[in-house]
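Enquirer: Sequence and predicted structure are below.
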Amino acid sequence: MSTSKPIVLHIGDPIAWNHVQYETFSSKFTVIRPSTEERQRPAFIQALREKRWGEFSAIFRPFWNTGGEMGMWDEELIKEVPESCRVFASAGAGFDWADVKILGERGIIYCNSAAASSESVADFAIFLILATFRNLQWCTTASLTPSTFTDCHTNAAILSHNPRGHTLGIIGLGNIGHLLAQKAFSAFGMTIHYHDIIRKPTLEGPLDATYHADLNAMLALSDCVVLATPASPDGRQLIDGERIKHFKIGSRFINIARGSLVSSTALADALDAGILIGCGLDVHEHEPAIDPRLIGRRNVTLTAHNAGGTLDTHIGFESLSMKNITAVLTGQAPLTPVNLHFLPSALKEKASL
C-alpha cells in the first residue's frame, strides 16, 4: 500500500460528532478503518504481520466502547506494529489495557483523553463525596416502603455529616484530581490534601492544599479519600488489605479511577471492621461483575462506570484524539501524552518541544 500522506489506523466506530474536524483530519492523512472482524485479536495480529494497512504512522481510537476488540496491547501485539508508528491516541482516561512502557520504548507516544472527561468525572466524584457523607444510597432507596422510609427519616440524620471542614485526600492531582479539588474546596469548604508522584506547588496556593509524599501519611488523616490516578506507577493495586490499615478509622473511600487499582475484598473487610463508614465506587475490580459483599449496603453507593459518561465527554474524546495525532505527525508536541518518560532520549526531547 502506497500513499503520499501519513496513514492513520482508525480502530473502532466511525466518527459520530466532530464531522468538520474529521473532514480536515482526513484531508491531511489517509485514514484506514479495519472492519470489526479484522479487529479480533488473531485476525488483527495477522493483518499487522501482513502489513495489510501499510506503514501507518498513528493509531486512532475515538470511542471507548469500540476499538478494543483485539484485547490488551501487550508485547505480543505491540511488536507487530510497524516502526513507522509514532503515536497512539485514544478515548478514555485510564490506560491499563495498553502497556504504555513498551509503546514508549518502541518510540510510540500514547495519548489519553482524560482532559476531555475531567469535568464530568470531577462532578461525579462530588456526587459520590456527598453520597458518602449524607448516606444518599440509604436515603434514595428508603422511600420504597413506609417502614424503610420511617427508618431512614428517623435514623439517617445522626449518621450523616456536612462535608464542610472535613479533610479530603486526593490520590493523583492530575486534570481530574485538580478540578475535583477546586470544586470540593470552593463548594464544600473541604480541606485539601493530596498525594502524587510529582508535587504540584503551583496548584497548592489557591486551594490551600497540603502535599504528602507519603501516601500512608495522607490516608491516616483524611476523612474522605478519592482515588483519581489513571494507573499505579508499578502496575500493582494501590488499595489492598495492607494499605487499608493506614486509613483513618471512620473514613470514606471513593474510586472514580480504575477498578483494577482497588481490592474489593479489602474494601468489604474495611467496611465490616468500621475502618470505612462509606464507599462510593464508580469502577470495580472485576466489572461488570460487582463483589457481592458490596451490594445492598446502605453505606455503599455503586454506579456502572458512569463518571465520564456524558455527551460532552464523548465529543471531547473524538476531538482530542484527532488533535493529538495531528500535533505529533506535524512535528508539534502532543497535547496529552502519558508515556514520554519511556521514550528513547532523542525522541523524548523532540516530543517535548
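Expert: Thanks, I have the structure now. This one's a predicted model, so the numbers in the text were calculated from it and none came from an experiment. Numbering: from 1, shown residues only.

Enquirer: Going by C-alpha atoms from here, please, whenever you check contacts or count neighbours.
Expert: Fine.

Enquirer: Following element in sequence after the helix or strand where residue 25 lies, please.
Expert: In this assignment (DSSP states H and E), residue 25 forms part of helix 19-28. As assigned by DSSP H and E, the chain's next helix or strand after helix 19-28 is strand 30-32.

Enquirer: Touching that next one from outside, list them.
Expert: 3, 5-10, 53 (Cα atoms under 8 Å, 6 or more residues apart in numbering).

Enquirer: quick one, strands of this structure?
Expert: Counting by DSSP state E, the segments of the chain that form strands are 7-10, 30-32, 58-61, 87-90, 109-111, 167-171, 191-195, 210-211, 224-227, 251-255, 276-281, 300-302.

Enquirer: Nearest to residue 179, out of those?
Expert: strand 167-171 (11.0 Å; Cα to Cα).

Enquirer: just the angle between that closest one and strand 251-255, please?
Expert: Orientation check (axes from the mean of the first three to the mean of the last three Cα atoms, to 10 degrees): strand 167-171 against strand 251-255 gives 30 degrees.

Enquirer: and strand 167-171, what other elements does it pack with?
Expert: helix 175-183, strand 191-195, helix 215-221, strand 224-227 (3 or more Cα pairs under 8 Å, 6 or more residues apart in numbering; DSSP states H and E).

Enquirer: Tell me the buried residues in that strand?
Expert: Neighbour counts using 16 or more other Cα atoms under 10 Å place 167-171 of strand 167-171 among the buried residues.

Enquirer: neighbouring contacts of that strand?
Expert: Contacts of strand 167-171 (Cα under 8 Å, 6+ apart): 177, 181, 190-196, 215, 218-219, 221-229.

Enquirer: another one to put next to it:
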Amino acid sequence: MSDTKPRILRSVRLLNAAEKRIETDFIAPPPPTTPLDTAAILKLAHEFQPVAILVTHHSPLKGADVAALPESVKLIATVSVGLDHLDVPALLARGIAVSNTPDVLTDCNADLAMMLIIAACRRAAEYYTLMKKGWGHTLGMDEMLGHRVTGKTLGIIGVGRIGQAVARRARGFEMNVLYHNRRRLDPTHEQGATYYESLEDMLPKCNILSLHLPAAPSGGPIITARTLALLPRGSVLVNAARGALVDETALIDALRSGHLFSAGLDVYQNEPNPDPRILALPNVFMTPHAGSATVETRTAMCMLALDNVTALVAGKPLPTPVTA
C-alpha cells in the first residue's frame, strides 16, 4: 500500500470496530448520521474523489448512477450479500470492481430462518399479542394450538450457503428435509436431504416451506397462487430471502382462507412499508429484514468490506469479488 491512506466513502455509519479502523487506516468524511441516498453519495463522491465507496441498499447504483460515478472510484464494496441494488454488469464494464460480504452472515440468517419457522408454527405473534393485552383468561385444551416443529417435513427452495445452514439446523429438530435447487448438491453435502428436480413434485410433501434463493432479475415470484395451492392445507411458509419471491396477494388469500396455517416473514415486496393487509393478519410472524442484524455479523460484514478496499489498493486479489 502506498504511504497515502486510501480515500473512501461509506453510505451509512458502520459498526464501532469498523469506524475505528477507518479512522486509523483510511481518509474519509465523518460517518453520516442517517443513510445517504444515491444522489447524496454521488455528490459526495465528486467532491471527495474516493477510490472506493461502501454502500448498502439505501444507495442503489444503477444505469445512469453508474455512469455518474467519478473516475477516481475503482471499487464499490456493498456491505451485504445481495446485489439487487447494484448494476453489476454496468459497474464492471466501467472497470469498477465490485465486492460483497458472503459467508460471514450465513449462520445468523439461518438462525433467523429457524426462529421464523418455530414462531410461525407455534403462533408466537398471537401469543405475544395476547400477553401484551394482559392475557386475562386461561386457555382451554383446544384453544390457540400451534403445530409441533419436531419431526415435520421441511422443504427448502435454494440450497446455497444459507439454505444448507438451515437444513443443518432442521436436523436438530429431527425434520425430514427436502430441497429444490437449480442443480443437485454433491451427495456429500446433502446429509440425508432429498432432492427434487421438480418444484411441483416437492411442494405437496412439505409441512413447512422455506425460501433461500435470490430474486430473479427479470422473473416473477416463485410463490404464486398456483404453487401455494400445491402445498398441503395447513402448511407454513417462511421467507427470509427476498420479498420479490412471493406474490403477496396470493399469500394473503392463502392465509385468510386457512390453506396456509401461518407464515414467518423477514422480507417484503415494499420495504420498509409492507402491505397493510399483511400487517393486519394475526397468523403472520414478522421481522424487519433483520437476518444479519447481530453485533457479531454486522461487524464482520463491515470488516470484510474494508478488507476488499485494502486488497484493491495493495494490488492484491479481492477477498470476495463479484464477477458477474
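Expert: Structure's in. What do you need? Everything numeric here is computed off the predicted structure, so don't read it as measured data.

Enquirer: what about residue 113 of the first structure, neighbour count?
Expert: Residues lying near residue 113 of the first structure (other Cα atoms under 10 Å) number 27.

Enquirer: which residues of the first structure fall in helices?
Expert: For the first structure, helices defined by DSSP state H occupy the ranges 19-28, 41-49, 75-78, 100-105, 114-134, 136-141, 146-155, 175-183, 201-207, 215-221, 241-244, 264-273, 311-329, 345-351.

Enquirer: Find the residue at the geometric middle of the second structure.
Expert: residue 241 (4.5 Å; Cα atoms, centre = their mean).

Enquirer: close enough to count as contact, that one and residue 222?
Expert: No: using Cα atoms under 8 Å, residue 241 of the second structure is not in contact with residue 222; the gap is 12.0 Å.

Enquirer: Please pull up the equivalent of residue 323 of the first structure in the second structure.
Expert: Under the alignment (TM-score structural alignment), residue 323 of the first structure pairs with residue 307 in the second structure.

Enquirer: pretty sure that match contacts residue 320?
Expert: No: Residue 307 of the second structure is beyond contact range of residue 320, at 9.1 Å (criterion: Cα under 8 Å).

Enquirer: These two - which one has more neighbours?
Expert: Set residue 307 of the second structure next to residue 320 and count neighbours by other Cα under 10 Å: residue 320 wins out with 18 against 15.

Enquirer: And the closest residue to the more buried one other than its chain neighbours, how close does it get to residue 172 of the second structure?
Expert: Nearest non-adjacent residue to residue 320 of the second structure, counting by Cα to Cα, 6 or more residues apart in numbering: residue 99, 5.6 Å away. Remark: distance between residue 99 of the second structure and residue 172 of the second structure (Cα to Cα, to the nearest Å) = 34 Å.

Enquirer: More neighbours: which of those two?
Expert: residue 99 (25 against 10).

Enquirer: Can you tell me what that one aligns to in the first structure?
Expert: By TM-score structural alignment, residue 99 of the second structure lines up with residue 111 in the first structure.

Enquirer: I'd assumed residue 336 was in contact with that match.
Expert: Yes: here residue 111 of the first structure reaches residue 336: they are 5.2 Å apart, a contact under Cα under 8 Å.

Enquirer: what's around residue 105 of the first structure, how many residues?
Expert: Neighbours of residue 105 of the first structure (other Cα under 10 Å): 17.

Enquirer: whoops, I mixed them up, residue 115 of the second structure
Expert: Residue 115 of the second structure, neighbours per other Cα under 10 Å, totals 16.

Enquirer: ditto for residue 79 of the first structure
Expert: As a measure of burial, residue 79 of the first structure has 16 neighbours, counting by other Cα under 10 Å.

Enquirer: Which position in the second structure pairs with it?
Expert: With TM-score structural alignment as the criterion, residue 79 of the first structure matches residue 67.
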